[in-house]
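> Fold the stuff below for me.
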Amino acid sequence: MDPAQDPLSQVFSLLEVRAARCTRFEAGGNWSYRFPAKPFLKFGAVIRGDCWIDFGDDAHHRLAAGDCFLMANAPGYVLANDEDLAPEDGIASFDWTQSDVARHEGRDTVLLAGSFGFEASDAELLLDALPCFLLIPSLSPSASIIQSTLQILDTEIRGTGIGAGVLTDRLADVLLVQVLRAALDQSAGEGFGWISALVDPRIGKAIKLMHEDAAHPWTVDVLADAAAMSRSAFSKRFKLLVGLAPLDYLLRWRMRLACDWLRRGATVSATAAQVGYSSESAFGHAFKRVYGHSPRRYWRRHAIGEKFLINPNK
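Next up is the predicted model:
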């Protein structure tokens, strides 16, 4: 873990956030497709044309060319250009196992999509900070940057050049960060849990300190002083933005670092020392409080190759 990285980059590294698949959907005429719930992270973008995305209960959104969206733990939804059509099964209607491109009667409307996988035990750190649907409209200030990435991604999905899989994965990672940045800009940094806290000048500074030296015996008083706030004001704003008290956040950050050390093969005692615990017993109690089982059990399961992954489908 590089302490020089910014906190969001550190979190992405720890969670091993990685693109699982990128796809292209082309459609002409009238169409409507239903897709299952997405218990993970997925982005979508309209390259050409327009359509609707409908989550039910009047939660539907018009999508136009240049719009990009992010879904986190989203419920089932319908994607259509004709809301009066009965939706078909969007998975069964296409042979996704043979191609990353699905076609329906033309190319009047074109969408790109990509999904991401990561450690299931840490999924809430990222997913709980995001709304189930996040729209970045084509007229937003960040849209032109996102659209430039989308154009390259589109070319790679359709192409047959060597290394296309590597490029699409990297571009999807870039796009995810660009969308998160755009979302923070258009929301003035509010409403995205700890991600909002990262860009708050005072709370973000405290989080950066904890990330840079998690083993340090931080106290609320010291963190509040670093943020140039009173203890009570600091604690209140930290809890408002992050959803956790400062030392609860520190505990969970230490345990995520511990998981990373254990995954790399470090012993429990060495891991305990790395994250600021003088005894295995105290570390074990803290780890079990966060994850529900002992660090030794976690270490053994990873030693035999057993993973706790969210594996996105199509």
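> alpha carbons only for contacts and neighbour counts from here, please
Fine.
> Dead centre of the protein: give me the residue that sits there.
Geometric centre of the chain, nearest residue: L126, 4.9 Å, by Cα atoms, centre = their mean.
> give me the element that one is part of.
Using DSSP states H and E, L126 sits within helix 123-127.
> following that helix, which helix or strand shows up next?
strand 133-136.
> just the helices in the stretch 101-250 of the chain please.
Ranges of helices in the stretch 101-250 of the chain, per DSSP state H, counting those that start in this stretch, are 123-127, 143-158, 164-186, 193-198, 201-212, 220-226, 231-242, 246-263.
> what packs against the first one?
Taking 3 or more Cα pairs under 8 Å, 6 or more residues apart in numbering; DSSP states H and E as the contact definition, the neighbouring helices and strands of helix 123-127 are strand 38-48.
> Report all helices and strands that the strand it packs on contacts.
Counting contacts by 3+ Cα pairs under 8 Å, 6+ apart, strand 38-48 packs against strand 60-64, strand 68-74, strand 109-119, helix 123-127.
> Against I47, how distant is A65?
Distance, A65 to I47, using Cα to Cα, to the nearest Å: 5 Å.
> same deal with T271?
Using Cα to Cα, we find T271 at a distance of 47 Å from I47.
> Ok, L125 next?
Taking Cα to Cα as the measure, L125 falls 30 Å from I47.
> quick one: which of these two has more around it?
More crowded of L125 and I47, by other Cα atoms under 10 Å: I47, with 22 against 17.
> related to what we said a few turns ago, will you turn the helices and strands packed on strand 38-48 into a markdown table that also has distance to S235?
Listed next are the helices and strands packed on strand 38-48 as a markdown table, based on distance: least, Cα to Cα, whole Å:
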| stretch | distance to S235 |
| --- | --- |
| strand 60-64 | 37 |
| strand 68-74 | 28 |
| strand 109-119 | 29 |
| helix 123-127 | 20 |
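> Proceed likewise with the subsequent sequence, for comparison:
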Amino acid sequence: MSRSSMNRSDPLSDVLTALGARSGGRTRLEASGDWSLSFPEKERLKLVAVLRGKCWILLPDHPPQHLTEGDVFLIGSAAHVVASDPELTPIDGAALYSESGRDVVRLGGDETVLMGGSITFASAEANFVLDALPRFLLIGGASGAATAVSRTLELLDGEVGRNRIGGSLVTTRLAEVLFVEAIRAYVAEQGDACVGWIGALADRQIGEALRVIHGETKRPWTVATLAARVGMSRSAFSARFARRVGRPPLEYLTYWRMLLARQWLSEPEADIARIASEVGYLSQSAFGHAFKRTFGHTPRSQGR
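As a prediction, this is how the structure comes out:
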């Protein structure tokens, strides 16, 4: 726990790190003619770009969405079907990729080419991210918000299928960058329509409050001091924070402290007393009670 790690001010990066976000790999689909692939619900975030051609995506309780070259879409933990025609009966797409080491599926040609990258989470609290995002997000190829995504995608596509030194590491990191760029595009396009704490980052004052909480986690914050920090009255700040983030300010603060503490407890030779202090607790006992209320077990059990 270096001093720099205690002074973070990027909530998105902080949370992805605390939840053990990592690349779930990248996939590529090349297809022609009639085809339809189904994929099950899974606790991960998947970003897919249409590099060539067109296709349809179908989700439960969602109208079929037609996609064309240049479009990018983000899928949360939802079952979905990708197809050349929404009326076709799908086959199990996950099974096609289940063979060891297989990340490219070819179905008769390459009229349509899709590339995907996924982010998985080591933490059981993955819903903290998943619930803050829509089950489906389309970033249109004609949208200015898709520019950064497209640039990263071009780099990722350039690495696929090439036996270059460090290629696996490069594609993994680019997939992660692609995900972050998609979130940025989501916030830029949706603005106040964004839901959850990710959407709250787009709110000037509530976003600043989140950055303050993440940057000065150990400080003994109260609703009043947070409100004053962002130039709002206590009551207006509390109501707006809860509406935008989905949790009252101090509940969010406690939850973030516990996520951060759990991340540090996984490190070799973790010092519980020091971690308690670094997340704002003067008493190790008070820290232990807060941790158990959040996760159902003690900090000492977490470290085992």
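> picking up where we left off before, just send the helices of the stretch 101-250 of structure 1 back as CSV, with distance to E26 of structure 1 too.
Output for these, formatted as CSV (distance: least, Cα to Cα, whole Å):
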stretch, distance to E26 of structure 1
helix 123-127, 29
helix 143-158, 12
helix 164-186, 18
helix 193-198, 34
helix 201-212, 42
helix 220-226, 52
helix 231-242, 40
helix 246-263, 40
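> okay, those, which one's buried deepest?
Most buried of those, by mean neighbour count (mean count of other Cα atoms under 10 Å): helix 193-198, with a mean of 23.
> That one maps to which residues in structure 2?
Aligning helix 193-198 of structure 1 against structure 2 (TM-score structural alignment) gives residues 196-201.
> again, but for stretch 235-255 of structure 1
Per TM-score structural alignment, the counterpart of stretch 235-255 of structure 1 in structure 2 is residues 238-258.
> Kindly report the same for stretch 270-286 of structure 1.
Aligned by TM-score structural alignment, stretch 270-286 of structure 1 falls on residues 274-290 of structure 2.
> Could you check how far the residue lying closest to A270 of structure 2 once chain neighbours are set aside is from P299 of structure 2?
Counting by Cα to Cα, 6 or more residues apart in numbering, A270 of structure 2 lies nearest to W264, which is 6.8 Å off, once chain neighbours are set aside. Distance of W264 of structure 2 to P299 of structure 2, computed by Cα to Cα: 10 Å.
> got it, and S233 of structure 2?
From S233 of structure 2 to P299 of structure 2 the distance is 36 Å (Cα to Cα).
> Excluding chain neighbours, what is closest to the counterpart of T17 of structure 2 in structure 1?
In structure 1, T17 of structure 2 lines up with S13, judged by TM-score structural alignment. Distances taken as Cα to Cα, 6+ apart place M1 nearest to S13 of structure 1, at 7.9 Å, with adjacent residues excluded.
> So the one you found is in contact with Q10, correct?
Yes: contact criterion Cα atoms under 8 Å: M1 of structure 1 and Q10 qualify, at 7.1 Å.
> In structure 1, which residues correspond to stretch 122-137 of structure 2?
Under TM-score structural alignment, the alignment places stretch 122-137 of structure 2 onto residues 119-134 of structure 1.
> what's the first-to-last distance across that stretch?
Start-to-end, stretch 119-134 of structure 1 (Cα to Cα) is 22 Å.
> same thing with stretch 214-227 of structure 1?
This stretch, stretch 214-227 of structure 1, spans 17 Å end to end (Cα to Cα).
> Comparing the helix holding L126 of structure 1 with structure 2, how large is the average distance?
When structure 2 is overlaid, helix 123-127 of structure 1 sits 1.4 Å from its aligned residues on average, using mean Cα distance after the TM-score superposition for structure 1.
> Give me the distance between that helix and the centre of its chain.
7 Å (Cα atoms, centre = their mean, to the nearest Å).
> Quick check: R219 of structure 2 touching Y281?
No: with contact defined as Cα under 8 Å, R219 of structure 2 does not count as touching Y281 (9.3 Å).
> Among those two, which residue is more densely surrounded?
Y281 (20 against 13).
> residues in contact with the more buried one?
By Cα atoms under 8 Å, 6 or more residues apart in numbering, Y281 of structure 2 lies in contact with K218, F287.
> how close does G106 of structure 1 get to V268 of structure 1?
57 Å.
> Likewise for I203 of structure 1?
Going from I203 of structure 1 to V268 of structure 1 by Cα to Cα gives 31 Å.
> same question, A72 of structure 1
33 Å.
> Ok, R158 of structure 1 next?
47 Å.
> F40 of structure 1 too?
30 Å.
> cool, K208 of structure 1 as well?
Taken as Cα to Cα, the span from K208 of structure 1 to V268 of structure 1 is 26 Å.
> what helix or strand does the residue nearest to G117 of structure 2 when sequence neighbours are not counted sit in?
In this structure, G117 of structure 2 finds its nearest non-sequential neighbour in R26, 4.2 Å apart by Cα to Cα, 6+ apart. Assigned by DSSP H and E, R26 of structure 2 belongs to strand 21-31.
> Not counting residues beside it along the chain, what's closest to R8 of structure 2?
In space, R8 of structure 2 is closest to G215, 4.4 Å off (Cα to Cα, 6+ apart).
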